[in-house]
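In: Fold the stuff below for me.
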Amino acid sequence: MKPSKGPIAWMVNNGVTANLLMLVFIIGGLLMSMQIRKEVYPSYPQNSIRISVSYSGSTPSEMEQGVTLPIENAIADIEGIKEIHSRVNASNSRITAELMNGVNVESVLREIESAVNGASLPSGAESPKIYRYEKRNESFEIVLYGDVDPIVLRETSAEIKSILLDSPALTQVELIGFSKYEVQIEVDSDTLQYYNLGLDDVANSISRNAINQSGGKLDTDAGEVLLQLDESRNWAEDFNNISVLQLTTGSSLMLEDIATIKDGFADQRNRFFYDGQPSASLRIYRLGEQTPASISEAVYNLMPQIEEALRPGISLNILNDDAVVYQQRMSLLLKNAFFGLLVVLLLLALFLDVRLAFWVTVGIPTAFLGSLLFLPVFDVSINMISMFAFIIALGIVVDDAIIAGENIHEKITEGSSLFDATIEGAKSIAVPLTFSILTNIVAFIPIWFLPGTLGLTFKVIPVVIICVFVISWFEALYILPAHLARIKKSKESHRFKAFVRLQSLFDRGLQRLIHHYYLSFLKRLLDHRYLVTAIAVVTLAVSLSYVWGGHLGFRTMPRVESEFSTATATLQIGVSDDEIYSVKQQLEDATREVIKDNGGDKLAKGLSTQIRNRDGELSIISRIFLLPSEQRLISTREVSQLWRKR
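Out: This is a model prediction of the structure:
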């Protein structure tokens, strides 16, 4: 027989090369899995520019007419802007310009700055702030709560924030829960009148004694010395000994003698509560190559120091840990992949040679691990979306390996030698398998060109799928035949007589199904081909009409069970503090009833409430933090419905 030629034949005759390539894919993929960036959702630069303008004393209507519309009109014709949306309240207007994918963001930013600066805005409006919107990736959240003075809570939170930032593994930590800190000085008018003082006199005394400014420089023989006058005062007690007036007795009248000095916050209506007690949150953000696991590990390593820093009456809880979410999803994927491969191996072993089934099954993880070598080239990380892409690819990759393996097995059963059968089997399936792979690749390429944020989020899907498909194609046509060509016929298999009998039983059953039932049914269909065609057309028409009629729902993302439920109450402008806290109490009481009646600690781990004052617009936001869905008896949707009924 004339020796076969071509790349498939060469690979079959050089099995060491096939083994080395498989090892490169497997070992290289395992090593890359330790190095590749890991995150819950893919991170990408935001293609949006934000414009913020403040105008105190105006109304929402004045803001819209005088600020928002002029800016929108000014930037509407700039090339590269996909859409513009705005948010307006009594004293602020925020305009966001969403850009098209692929545009030069810096160039568009300069054009927007020029257009906005040329817009006619009210004289009382502040200068517009124009910047590229950057989304931060929150990875971990710690809540501190307790029935203590807000200043004590703030000091404790600030101390813990410093502990976190001292770790080289943590870069960005944000303290949430307090409005702007200020030292509040209250002076009674009668006291001022008694000492013949005015508020300006007190203010000037404070200004003279609480300064931090440069004192110039001093040239010396040793070099230049910079001088700094530092009389800054940060806490209320630092202001006590400021001299306000020199008395006739020769003594000084101190600020603490005439005023009540205390630490406080600029806006008392911005408050956070957890389980009904004042609270603050420390949010840790992921930057660069940081991963949810590395951040979580760093925080837990610091936990002894954090707990030591807690003041009496202050407790701690962890509300968000992306490492847990990531690990849950990854464990689910790996578990499903393992059981899927096990089922494939068992089913193939029942109908084909066990060793052939083994090599076909091994080719599947080889394709997945091999694809990991190429993902960093396209800046793709391991995240929820890329995991979803792996799941999509799994079914198709299994089909490719089975088709190639089964075709080679068919050639072997026809009596050809192992080498000739594997080469001929791989060659005969090469063209249809190649076109099958190309067809699937083409089907996923349009996802790459989706516009806006949707495109930036989902473009990892075609990258992952193409990498897996290409490696799978190479493995099925070149590596798999090289392994199957070296499966030697051995009497050793007769030791497993029970399994051989089981194989024979399944094979006879399959042949009977094919020849007695399937072929006869197929013959009847062919004899009534016009009726079959008509039924197919009607089925297609009914299916399309069902979709076009709006009966089939559509979601960009599948519904995932959330681990929290949120209720928001919006209040009228001008409501009193008593009314605010009355609504807050109603929300919290209803929440506690729902939790108590549906499992208590087995349902939820906490309740947070925020009183938010955004430029005079008051709202109360309550959130139930639920346990993972597999640990509770009712869904998040049911919790929300029960909460709403209360």
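In: make it CA atoms for all contacts and neighbour counts henceforth
Out: Will do.
In: Quick one: the strands in the stretch 151-300 of the chain, in order.
Out: With DSSP state E, counting those that start in this stretch, the ranges of strands along the stretch 151-300 of the chain come out as 172-176, 181-187, 212-220, 223-230, 243-246, 252-254, 259-265, 271-274, 277-286.
In: Relative to Val88, which of those strands is closest?
Out: In terms of C-alpha to C-alpha, the element of the strands of the stretch 151-300 of the chain nearest to Val88 is strand 271-274, at 22.8 Å.
In: To compare with the earlier structure, here is another sequence to fold:
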Amino acid sequence: MRKLVERFVEYPIYANLIIAFVVLAGVVSLMSMKKAFFPETTSRIINITVFYPGASPVEMEEGVTSRLEEAVRGLIGIKEINSTSVENSSVVTIETTGEYPIDEVLMEVKNAVDGISSLPSAAERPIVSKRRSRSGALFMNLVARDDSDIDLMTLKEYGQRIEEDLMRSGVMSQVNLSGFPTPEISVEVKEEELLRYNITISEIIRAIQLNNQDISGGQIKSDEEELLIRLRSRSTNPNEIGNIIIRGAEDGSFIRIRDIAEVKKKFADTSSKSWLNGKNSVSISVSKLPEEDLEDITIFAQQYVEEFNEENPGVKLELSFSFLEILNSRLDLLIKNGVIGLVLVILVLSMFLNVRLSLWVSWGIPFSFLAMFIYANLIGITINMISLFGMILVIGILVDDGIVIAENIYLHFEKGKTPMQAAVDGTMEVYPAVLTSVATTIIAFSPLLLLQGTRMEMMFHMAIVVVASLFFSLFEAFFVLPAHLSSEKILRRKSLENKKRGIKKYFERFIVWLRDDIYHYALIWLLRWRHAVIGVPIALFLVTFGLLNGGFIKTTFFPMVDFDSFQVNIAFTPGDGEKQTKIYLDNFEKVVWEVNDELVEELNLDEDIIDLVSKSIGSSFSGQEIGSHAGNLNIYPINLEGIKISGHEI
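Out: The predicted model follows:
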């Protein structure tokens, strides 16, 4: 170790080359790292979905869900089975152990489900699929402008066009439309017309089935060419369906569907509707896959919203929520903390040592992060909330080793040694203590590296960031820092004389007084009463342990933090009508705007504090309740930065 340090001190070009490589490669790696709101983890979830139109939750549970659970319960590789039975559908969620490839478990589950012969005949075929790893990117809403009378069907057509445009962008592939029921072709027959022409409903159904379809008629071959015969009559155009002939008379006249029925395109009678600030809306949610980048998705969406609104004056597309904004706010916090840390290190070390030395010590923060970015990019770590948390956590620790080594090098220089000798001796003297100090922190975070394949897998990203940053910080402190502090431009005899005059003289006297008159006697007293001193932390530990077990200190996986939006969910008894759900949601929305008016007046604001209120019927509690009895409100406040109120208080 000593020879290695001496080599770096003797040839500082090595340190300069390392710095040049880390800066260039680190910046490139940082620019190429993808962004995500949460870490992308390997999916271990398999879903079994069955649709049974008209079935109640009890019927779904007894006739479908319980049989699915029985079929897969004994399969290997399954850790936990959860099921949800709601009106018309059942979902069984299987969490695998991770010990076997998920595709193998998926095939076993499919085979087990295919072997069930006792499902209700009216139930649709079970759909078995593995859940892809994805995370939220943004939410958009499409509404009609105040001066237009565009209906929901037209909004849906606009939404489908937006969906196609976003999918063709090349930066996103997971786009979902919601806020409207399933479109259908409605053939509404008049009873008097049926009696007039003596036609039954079955005849109409048979006419549509036989005529509205694509049929292959084979092919005709000759020596010169081949002709494929195909009848393409399948259509979703109400006019074409209305022209289908039901019956022909002997005089050559025809009875068409439009003669006895009204054919129109409309929404199915299911409860799936949404409103934005009281207007009909189509909701567009975008998710990202591990290979996609959150920043690219958001930038494209922002540009698309501007272009779409310019080209379509009758409708308005709004970006209601973006996960990138929250991520960037945490990134700004990291940058702010880093700048404050650098400034404080430079100021404090400049007071007691010298400015150039403090600059090289503070360089340990960017060096460690840039080197960490290189490694993190190589193994696929993204910039997300968890990795940013790790950076914020470790930023205050990175310069500790550099400060200790730099101060000790300066101490040896004060004793009369040359800068090169002081750099080597000062580093080697504290090498064991610094290594042990940083290694204990690395060891403390190392167990988080073993959490892959568990529910805590996302903490792997934080552990990588912390461990890698501390490791590169050690490398910089042991080799790069001494190489630069060994320069006579950094350790100058003149700097020793400056400590005896000016403001540095008073700082030096203050530290000496603190050491000799305060710390010295406090240490003697503590050693004299060492048994009592040792008992204090033990007693505090026992008290804390008792408060924790007694429930006085609460625990949670994530702390409660302020948020940028919040949700109100409501669900009545399955089977209750849509009217009741909408009345309650309308009342809730009315209260939201009343609170908005009160806060605007109380805080003397020039604009509403509530930006958007999205209301929907058909689902609530993250999809656990589905049907006309369920609904929710999503409330989006404006940016609360600089306003004396939090999301919790709202």
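In: care to give me the TM-score?
Out: Between these two chains, after superposing, the TM-score reads 0.91 (TM-score structural alignment, normalised by the length of the first structure); 634 aligned residues with a C-alpha RMSD of 2.7 Å.
In: Now the lengthiest helix in the second structure: buried residues?
Out: Ranked by residue count and defined by DSSP state H, the top helix of the second structure is helix 323-352. By neighbour count on 16 or more other C-alpha atoms under 10 Å, the buried set for helix 323-352 of the second structure is 323-324, 327-328, 330-331, 334, 338, 341-342, 345-347, 349-352.
In: packing partners for it?
Out: strand 135-144, helix 294-311, helix 355-362, helix 385-394, helix 503-513 (3 or more C-alpha pairs under 8 Å, 6 or more residues apart in numbering; DSSP states H and E).
In: can you rerun that using 10 Å?
Out: strand 135-144, helix 294-311, helix 355-362, helix 364-378, helix 385-394, helix 400-414, helix 503-513 (3 or more C-alpha pairs under 10 Å, 6 or more residues apart in numbering; DSSP states H and E).
In: can you redo these as TSV with distance to Ala249 of the second structure and mean neighbour count?
Out: Formatted as TSV, those follow (distance: least, C-alpha to C-alpha, whole Å; neighbours: other C-alpha atoms under 10 Å):
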stretch	distance to Ala249 of the second structure	mean neighbour count
strand 135-144	48	22
helix 294-311	52	16
helix 355-362	96	21
helix 364-378	76	23
helix 385-394	73	20
helix 400-414	97	21
helix 503-513	112	14
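In: Just give me the match in the first structure for Ser235 of the second structure.
Out: Superposed on the first structure with TM-score structural alignment, Ser235 of the second structure falls opposite Arg233.
In: The closest residue to its match other than its chain neighbours: how many residues sit nearby?
Out: Excluding its sequence neighbours, the residue lying closest to Arg233 of the first structure (C-alpha to C-alpha, 6 or more residues apart in numbering) is Ala210, at 5.8 Å. Using other C-alpha atoms under 10 Å, Ala210 of the first structure is surrounded by 16 other residues.
In: Please verify my assumption that Ala210 of the first structure contacts Ala236.
Out: No: at 11.9 Å, Ala210 of the first structure does not count as touching Ala236 under the criterion of C-alpha atoms under 10 Å.
In: Now do the same contact list for Asp188 of the first structure.
Out: Residues near Asp188 of the first structure by C-alpha atoms under 10 Å, 6 or more residues apart in numbering: Ile258, Ala259, Thr260.
In: thinking again about what came up before, just give me the match in the second structure for the residue nearest to Arg233 of the first structure.
Out: Ala210 of the first structure maps onto Asn212 in the second structure, by TM-score structural alignment.
In: returning to what we had before: how close does the longest helix of the second structure sit to the first structure?
Out: Superposed on the first structure, helix 323-352 of the second structure shows a mean distance of 1.5 Å to its aligned residues (mean C-alpha distance after the TM-score superposition for the first structure).
In: For the residue nearest to Arg233 of the first structure, list the residues it contacts.
Out: Asn204, Asp230, Glu231, Ser232, Arg233, Asn234, Asp238, Phe239, Ile242.
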